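*Asks:* Sharing a sequence plus its predicted fold:
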Amino acid sequence: MNVGEIKNYLRIDHTLDDTLINSLYQAGQEYIKNAIDVTADVESFAKYKLFERAALLLTAHWYENRLASVQTGGGSTNIPYGVTPLIQQLRGQYYYDKEREANDNQPVE
């Protein structure tokens, strides 16, 4: 996904924050990848639409909330609602595909 597409999602029509937006999107991708499998490559998740959606949600959240925030009632949160269920769905699909690929590569006896 390019910066123009991300900015369209964020409804931003100026170029002042292009570098920041790109950086936030890449950080979002890395965050999601690490939540699923730290040994994987970000490119491994390119085929999953949920990966792009979760990265966009994180990018939007981090762009709109650039200062640290504290949730009342104790504890802090940096992940918007909806990202965790997407990560869980991605984790399931990723490991299902990985296991299926491993089984497909097994020699036939």
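*Replies:* Received the coordinates, thanks.
*Asks:* Please count neighbours and contacts with C-alpha atoms only from this point.
*Replies:* Fine.
*Asks:* For stretch 46-61, buried residues please.
*Replies:* Across stretch 46-61, burial judged by 16 or more other CA atoms under 10 Å covers 50, 51, 52, 54, 55, 56, 57, 58, 59, 60, 61.
*Asks:* hold the first one in mind and look at this next one:
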Amino acid sequence: MVITDEAFNLSLVKNYLRVDSNEDDTLLQLMIDSAKSYIQSYLNQPFESYVDIPVEFTLAALNLVAQWFENRAVGSEKATHEYLYNFTGLLDIHRKWLPETSVTA
């Protein structure tokens, strides 16, 4: 499975979240688009730079959307830490690490 409009779409997200109604479709689509952008930014490279998109990207995107959809308010520090641990655990192995820049005074 790859993160494309065909594979990571509203139908997949609604199935993952177990949402049956169409009431939140606009919100979910916004979250889908945001999750794709967020992941590419975190990876420091666009999806197009990958020959094959790792399945971890789809799972990370699903987890992002689920987090945003189910917790529409700022959560506890513990919940945020657990969420970030899972997210980075899925994506760090694929991340393009940028060289550290030193700041001189």
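*Replies:* Okay, I see it. Keep in mind the model is a prediction, meaning the values are calculated, not measured.
*Asks:* picking that back up, out of the buried residues of stretch 46-61 of structure 1, which is nearest to residue 37 of structure 1?
*Replies:* Using CA to CA, residue 51 comes nearest to residue 37 of structure 1 of the buried residues of stretch 46-61 of structure 1, at 13.1 Å.
*Asks:* contacting residues for that closest one?
*Replies:* Residue 51 of structure 1 sits next to 29, 32, 45, 86, 87, 90 when contact means CA atoms under 8 Å, 6 or more residues apart in numbering.
*Asks:* just the buried residues of stretch 46-61 of structure 1 now: which is nearest residue 12 of structure 1?
*Replies:* For these, the closest approach to residue 12 of structure 1 (CA to CA) belongs to residue 60, at 10.7 Å.
*Asks:* Tell me which residue of structure 2 matches up with that closest one.
*Replies:* Counting by TM-score structural alignment, residue 60 of structure 1 corresponds to residue 66 in structure 2.
*Asks:* related to what we said a few turns ago, and the buried residues of stretch 46-61 of structure 1, which of them are in strands?
*Replies:* Judged by DSSP state E, strands contain none of the buried residues of stretch 46-61 of structure 1.
*Asks:* and the contacts of residue 51 of structure 1 as CSV, adding secondary structure, distance to residue 100 of structure 1 and neighbour count?
*Replies:* Output for the contacts of residue 51 of structure 1, formatted as CSV (DSSP: H, G, I helix; E, B strand; the rest coil; distance: CA to CA, whole Å; neighbours: other CA atoms under 10 Å):
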residue, secondary structure, distance to residue 100 of structure 1, neighbour count
29, helix, 24, 23
32, helix, 22, 25
45, helix, 16, 17
86, helix, 21, 17
87, helix, 20, 20
90, helix, 15, 22
